[in-house]
Structure formats: C-alpha cells, structure tokens
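In: Just a sequence and a predicted model for now, questions to come.
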Amino acid sequence: MELQKMNGHSRDDGFDGVDALAEHEEFLPHKTGAKKEVHFTDFEGKTSFGMSIFNLSNAIMGSGILGLAFAMSNTGIILFLILLVSIAILSAYSIHLLLKSAGVVGIRAYEQLGNRAFGHPGKILAASVITVHNIGAMSSYLFIVKSELPLVIQAFLGKSENTGEWFLNGNYLIIIVSGCIILPLALMKQLGYLGYTSGFSLSCMVFFLISVIYKKFNILCPLQDQLHNNTNHTHQDCEAKLFTINSQTAYTIPILAFAFVCHPEVLPIYTELRQATKKRMQTVANISILAMFIMYLLTALFGYLTFYTAVESELLHTYSLVDPLDVLVLCVRLAVLVAVTLTVPVVLFPIRRALLQILFPDKPFSWAKHFAIALCLIFLVNLLVIFVPSIRDIFGLIGATSAPSLIFILPGIFYIRIVPEDQEPWKSRPKIQATCFAALGFVFMIMSLSFIITDWATGEVRSGGGH
C-alpha cells in the first residue's frame, strides 16, 4: 500500500516526519473521541495483541521442529545451542530492519518495500522469494500429512501393515485434507481470522513437546535392534555429544534457518494488528521468537537424548520404529498433523498477497481472484508433495536459498536503500550493521548450498532415508 499524502508531504519527501510517526505514533490510531485519521492505510487493524502472537508463532513453528533433534545429533548440544541462539537473535534483528523500513515509507507489504528499494525488479524479486519459500513450507507441511496420516489411520484400524486400501494412500489423503480443511480456511478474507486456529495449532505442538519429554524417560538406550536391525548399538551410542562435525552438519544451518522464517507473514500481521505501532509489532515478534526458541530447544534436546545417534531426520518416524502401535505416539502424530494442517493457510496468505501485488497491483479486492489463487496454489503444492521424495531435501534446499534471503539479504538491502542518507549516512553504524547482515546471508547461502551439493554429489548414504 502506498504512502498517503500526509502533513503536506508526498511519499517521496518528508522522511523525517514520517519516520517520527512510525516510531512514536500508531499506524492505525485508536479512538480518541475525534474523527480517526488514517495515516498509511485505509485498513483498520482489528486483530488483538494475543491473536497476533498466535499467528506469528504459528508461522514460525511448523514442520521444521521435527528435524531439530536430527540437527542436534549432527552438531552436538553446545554447538546446536550456539546456532539456535544466533539464528533467533538474527531473526529478531531482521524483523526490526523490516519494521524500520516499513516505518520510513509507510508501506506494510514486503513486495512494495522491494519496489521502493529497487523499483519493479525489486518488487518481482521479493514476491518471487516469498512465493518459492512459502510453497516449499506448504509442501513440507503436507509432506508430513502424506507420510503420517496413513500410519495414524492404520493404527486406529488396528492394522499392523499397510494393506493398500485407498484410504491408506497418502496421495489421496492430502488431496482430501487440502479440499476439506485447508482450502476453506485459506478463503478467509483476513489473516487475523486464523488466530483461533493458530492458537489451537500451537496447543497441539505443546502437547507434542510434553510427549517428547515424557518419552525420554520411558525409552531406554541402547535400543538394540528396535531401530536398525543391522546396527550393533554400543554404550557410545548412548552418550550425548557436546560438539560434533560430520557430513550431515551441513544441513543444520538450513534446517535452523528454515525453522525461524516468518518474515513474509510479519507485515501482513502488522497490517491487521490493533493499535499498530513499530514497538508493539516488535514485541509481538520478540515474544513469538522466544516462545518458539524454547519449544525448539526442548524438543531437540529431549528428542536427541532419547535416541542419540539413532535419531532420524523426521523425529516422529523414529518413535514409530520403536513401537508402531504406541497410543501416546499415535495421539502425538494426530496432534502434529492437526498443527501443520492448520499452519498451511497462514503460510498461503503471503503468497497470495505477493501474486496479487505482481499480477493485479492496483485492482480492488475480488473474491474470484482470492479464490482462484488459493485453489491454484493448493493444487500446485499437492502435485509437488506427491512427487517430492524426501522432506529433508525440502528443508535443505529451501533453507539454503530462500530462508537466508528472507531473514538476512532482503531486509538488509531494503534497509540500506530505503532509509534516507540524510537520516542515516552510509557509514553510520546501523547501515554498516545492515550491510554486514546482508553479507552474512550470502555467506550462509553459498556455504549451505556448497555443502549440500557436495553431499549429493558424493552419493553418501544419509541418515533418515527419505524423511
């Protein structure tokens, strides 16, 4: 949304006055007894502070949580903790750069920030990165539905193995789930309406965390032949490693980066936040990141301390190998399925917004376009999930490319270009920090892609085989 004329300034001048408003006043002022003046948008945010936290937390939390115990097994506890803290802090700083850039020009759309910084190519770049990343995220969520829902149904029916019925076929099940649950929720007009489903989704993941902690004290190590028939588990397998480096360590940073990406959802949530100010939205982001940091750390730690070197790249799969008919694990699977299913519509909103910014930038809201884009996206993601062989490949590739772009590169370069030089010179500390921040993103991207491509080229057998 473009900056409205305000106090005699157009969107091309008066940065100081606008920035002051961004820092000290509300984008969408609440009732003061006088007629309300809309500053940056004609949309009045109505989503509460708590619901905004639920939505952003739900956008952060997703399928990435299932890969964190595997990541810890390939880094060691201390190195994993250092990386997790670093990514969390950098994510919060990245959101600060986004909000500051949005405050300077009065824009709360990622694609419009790209347009402001680099013109139409910047707009296309931002929209493309958001689309690629969120399609990857949606694919990973539905991949979990594809792999886990048949096992849940199979367990409920008391079957010891998949007997080939259509309702045990994951490909059919994701189509049913997409049509009956995801599509209706994706047709909501505003993201704020999904606050209730986001809260329920988060409660499901809390149950998952509690179960992971409980299972740590009920599954004894060594596991002998329960996990790998040809593996002789020794005492060494049951010792936690503080630091470790191996060929799989290359996937750790992409997995962690993937697990903390919520940046495409930040500005839409900001737009719908009641009494929206930069400080208030930053608080929403900080609380959400802190909550997910705690959940991630505890899940990774207790999952790793349960299986040690035997943990697979999809944690739930490891539990099912121990006891496929365990009632608690069955309930946890169901809870995770509900959580990731309810997250898909939240992730779909920024993609639709990005496509609308590119294809219909000046058109009013249309239910036909709203519905058509959602239907096409869900159809595309279903096709990807049916043909993608491994969830870890999604984590690795998306985490190594679009995640660094959204967390590091784009917020950094947008900030450098958008904040005027008379307000912050090129050699000022904030702009130097933003430059280093963007450069760090390029380093992460190149290193991660290099390690992953090398791993693929060597053809090494990878733990987790296809999950």
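Out: Okay, I see it.

In: going forward, measure contacts between C-alpha atoms and count neighbours the same way
Out: Fine.

In: Show me the strands in the protein, by range?
Out: For the chain, applying DSSP state E gives no strands.

In: if I pick the residue lying closest to Glu312 once chain neighbours are set aside, what's in contact with it?
Out: Distance criterion Cα to Cα, 6 or more residues apart in numbering; nearest residue to Glu312, sequence neighbours excluded, is Gly464 at 4.5 Å. Residues near Gly464 by Cα atoms under 8 Å, 6 or more residues apart in numbering: Val311, Glu312, Ser313, Glu314.

In: Distance of Gly464 relative to Ser313?
Out: Gly464 sits 5 Å away from Ser313, going by Cα to Cα, to the nearest Å.

In: same thing with Thr343?
Out: On the measure of Cα to Cα, Thr343 and Ser313 end up 21 Å apart.

In: take a look at this one as well, against the first:
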Amino acid sequence: MQEHLPTDLKWMTVTLGSLIAIALAWAAWQTIFFHEDGKDAKGGVEGMSEIQLMFNIVKSVVGEGMLSLPAGIAGGTGLLAGSLMTVFFAALMGYTFSLMGRVCHVTGERSHKDCCAKVADPWLAQSMAVVLFVKTIFTCLAFAIVISESFARILRFCGVQGIMATSQAALLLMTFFVLIPLCMQKQLRILSYTSMIGCLGQVWVVFTMQIRYMDGSYIPGGQFYSTLRTQDQPNFTAGVIYWKTTVASFVLLGSLSTAFIAHYNAPKFYSQLQDASPEKFRKVVIGAFSFAMVIYLWIMAVGYLTFGTAAEGLILNNYSEKDMLMTTARFAISFAVVFAFPLGFTGLRDSMMSTFELGQEHFRSVTFGLLSVIICGACSFHDLGLANSLGGAVLGAMITLIFPAVLLFYAGRQSDSDSSEFGNFEPTWAAAAVALAGVVLLVFGSIIVLMKKFFPEALHLPQ
C-alpha cells in the first residue's frame, strides 16, 4: 500500500488559503467602494450592511476553539473524512442559523423568547430564554479565562513581573480599557469593525502555520525541530491518513457540533441588518458560514500535516517558543478572543434581559453587573472542568438544532404565517430531521464528554 506523505497535500492547503485571501479581498473591495449606511424602517436606527454583518457572524462563530480541530483529526480521523464532516456541519448549522432569521421575519419578533411566545406556549418560550442565558454565561466565562491566561503570558514575554503579570491583573486591565467600552455598545454595527480586526487576526494565525508547514521548519532537521519537546515533535509513523474513522472520531464530531455556535445572536443579527429580509439574511449567512468552514478546513489540514498524531488540543502549543513568527500568531489569537468577547456578551445580556423581562433603562446596570460576575468568576477559576464541557455539549445542541426546529414547527403551523416562507414540507419533515440531529448530538456529545473524563482509554486518548 502506498504511504501518503505530509507534503502530498500542499496543494490542498494552498487552495484553502487562496480562497480565504480572495474572500478577504472581495470583502475589502465591497467595504471601501460600495459601503452605504442605512436606517431601518422601525426607528431610524442605523443598521449593518451585509459585509458588516458577515464579519460579525464570522467572528461570533470562529473563535479560539478552531485551534483544537487539528487534534480532532490526529485523534483517529482521516483528514478527508474529517473535512467532509466539517462541510456537513457547516451546511447544517448555517441552515438553522438562517432559519432563525426567517422565523423572526414571520413572527415580527427579535428574540428566541418572543418568537416562541408568539407561536407556542409561554413556558416553552421561558425555557428557551433560560437555556440561552445559561449557555452564554459559560461562553463568556470561557472567553474571559482565555483572555486572562493569554495576556498574562504576553505580559511575561514582554518582561513584566510580579503581581502585574498574573492572570487576574491582566484580565482586570483588559476589562477596564477594552472590554467595558466594547460591551457598552448597543448596536452590533459598531462591533463589526473590531470583528474585522479579529477575523484578520485568526487568518494571520493560520497563515503563519501555513508558512511553517511549507518551509519545513518543523520536520526532522528543520530550523525548530530540535527545540521541541519530544511529545510535540511531528509523528507520521503510519503516514497521512485520509479516510480512517474510529470511535475517537466522535471527539471531532463533538468539537464540530459546537464550532459553529452563534445562534444565540441570530435574531439580533437579523433585526440589525439594513433592509432585512429572509433572502438577504440567507445570503449573508451562506457567506459567513462558508468563510468559517474554509478557515476550519485550512487549520485542520495545516496543523495535522505539520505535526501528525502529535498535534495538541491547542495546536499553537506544538510550536517552538523560540519561533518569533508563531509568537506573533499567539498575539493575534489573543486579540481575536478579546474582540469576540463583546459579541458573546451581547448574547448573554440580551438573554438575561429577555429572561427577566428587563427594559432598556436597565442596560447599564445589567452590563456592569454581568461583567462583574464574569470577571470575578474568571479570576477565581481557571478550569471550568466537566460541568462546562457537559453543559456546552447539551446546551449547544439545544440552541443550534433543537430550538430552531421547534420554532420552525410551530411557526409553520400558524394559520396567519407566511406560507410561502416555509411551505408544507419544511415545518414537518425538515423540522423533525433537524430536531432528531439535535437529540443525537446532545446524547453523543454528553457521552463523549463523560468518556473523555472517566474512560479516555475507550477513545484511545491519554489519561
């Protein structure tokens, strides 16, 4: 049998990188030469252009979690098999994301709770609001922990010592000077500019990985090979695997099931799109999720083809600390997480105000109160552990699949709903299929988290 080598797929990584470069060039062209500000029809409030909304969605979807995808491939899944899984999840999650915009259009509402209350029972609407609230708490807490740890390392790299180099001090500094000003913004349009910067930072991370893959700095005899720990050195004992699947493939499935989560902000994204319509929103979502999908495919390919089965859960940890180019990548991902925090926090604040039915007069107090809780939690805890992972698996499946399916079912049954929007097939069979997929992901996600915690040998993972 012919052994596949890491260099055999250079064409694949170059193609994926070229697609991202073309997409960014097109977005820049549209932003510079065809950008027009507009106002919505309800209150004269400026909305987001399609390009601004696309960057906000991409930044909400693509986070630091992309750095764990190469390990999902290395754990026992063929690269091409994993790529097909990624394409499937991108299509499924993009469909349910755009579905929320269509539900908002039909109901005339701007939140999961209000949409559900319009077409179903109030208790179900309240349950959705509570689940969204809990999920976004975990999301923001995870972001805050990453920010605290990343910038503490950056400060120490810059020579800062003592209490100012602790994770708590780093987080407090970032909170006062960056997070508070960003989180106080009511309009997501303003955050689109920081989202653009964050997206560029994430692209830079994968671009630097592409350079190191192409120049061979980490192959045996390469510039940085001898500076790596033994466990971080590339391992291609069995060659590059293309189509293999094992029980450990469920680790990648678990990662992908949460990799495209941004659905808690979908209603707000739709409501703040200029001249919003389901068709216009659908086009933006297709562009955003396609961009995110290519980023995921790119980093999976480059990370795995550079380090093979040695790829760590945080792929940047594989690279040498003496590699200045990869140090810039660590800076970039840290700032990208900072710019992602306000978008996740917006979902948290909106879900809390919806759950407890708070008016806009409480905007400032809710913002400062929630930020205080999140920051205190991140200063006290540095590992969310089993509860966070299990909660993410369960709540993520509910928010991305089960809730949209339920809303589709009820909205399609309403006699006064726009029948041309859903038709007869979608509210029944399509809703059932999406809900079933959500239940399967919920069950498998929970099982995988528990197995990783208590029976890692069953997944062929290190204990």
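Out: Arrived safely. If you're wondering where the values come from, they're calculated on a predicted model, not measured in any experiment.

In: Of Thr343 and Ser313 of the first structure, which one has the most company?
Out: Remark: of Thr343 of the first structure and Ser313, Thr343 carries more neighbours, 27 against 23, as counted by other Cα atoms under 10 Å.

In: Could you find the counterpart of the more buried one in the second structure?
Out: Thr343 of the first structure maps onto Ala340 in the second structure, with residues paired by TM-score structural alignment.

In: what does Leu84 of the first structure give?
Out: So Leu84 of the first structure corresponds to Thr86, using TM-score structural alignment.

In: That match: neighbour count?
Out: Thr86 of the second structure, neighbours per other Cα under 10 Å, totals 23.

In: which residues does it contact?
Out: Leu256, Met293, Tyr296, Leu297.

In: now Ala374 of the first structure
Out: Applying Cα under 8 Å, 6+ apart, the residues contacting Ala374 of the first structure are Leu183, Ala186, Leu187, Leu348, Arg352.

In: Mean deviation, stretch 438-454 of the first structure versus the second structure?
Out: When the second structure is superposed, stretch 438-454 of the first structure averages 1.1 Å from its matched positions, counting by mean Cα distance after the TM-score superposition for the first structure.

In: In the second structure, point out the residues matching that stretch.
Out: Going by TM-score structural alignment, stretch 438-454 of the first structure sits over residues 435-451 in the second structure.

In: Now do that stretch: everything it contacts.
Out: In contact with stretch 435-451 of the second structure (Cα under 8 Å, 6+ apart) are residues 250-251, 254, 257, 386, 389-390, 393-398, 400-403, 405-406, 458-459.

In: do you know how far the residue nearest to Glu312 of the first structure is from Glu314 of the first structure?
Out: In terms of Cα to Cα, Gly464 of the first structure sits 7 Å off from Glu314 of the first structure.

In: Can you tell me the closest non-neighbouring residue to Ile374 of the second structure?
Out: Closest to Ile374 of the second structure by Cα to Cα, 6+ apart is Leu141, at 5.6 Å.

In: What lines up with the one you found in the first structure?
Out: Leu141 of the second structure maps onto Ser139 in the first structure, by TM-score structural alignment.

In: Pretty sure that match sits against Leu383.
Out: No. Using Cα atoms under 8 Å, Ser139 of the first structure is not in contact with Leu383, being 9.1 Å away.

In: Alright, calling it a day.
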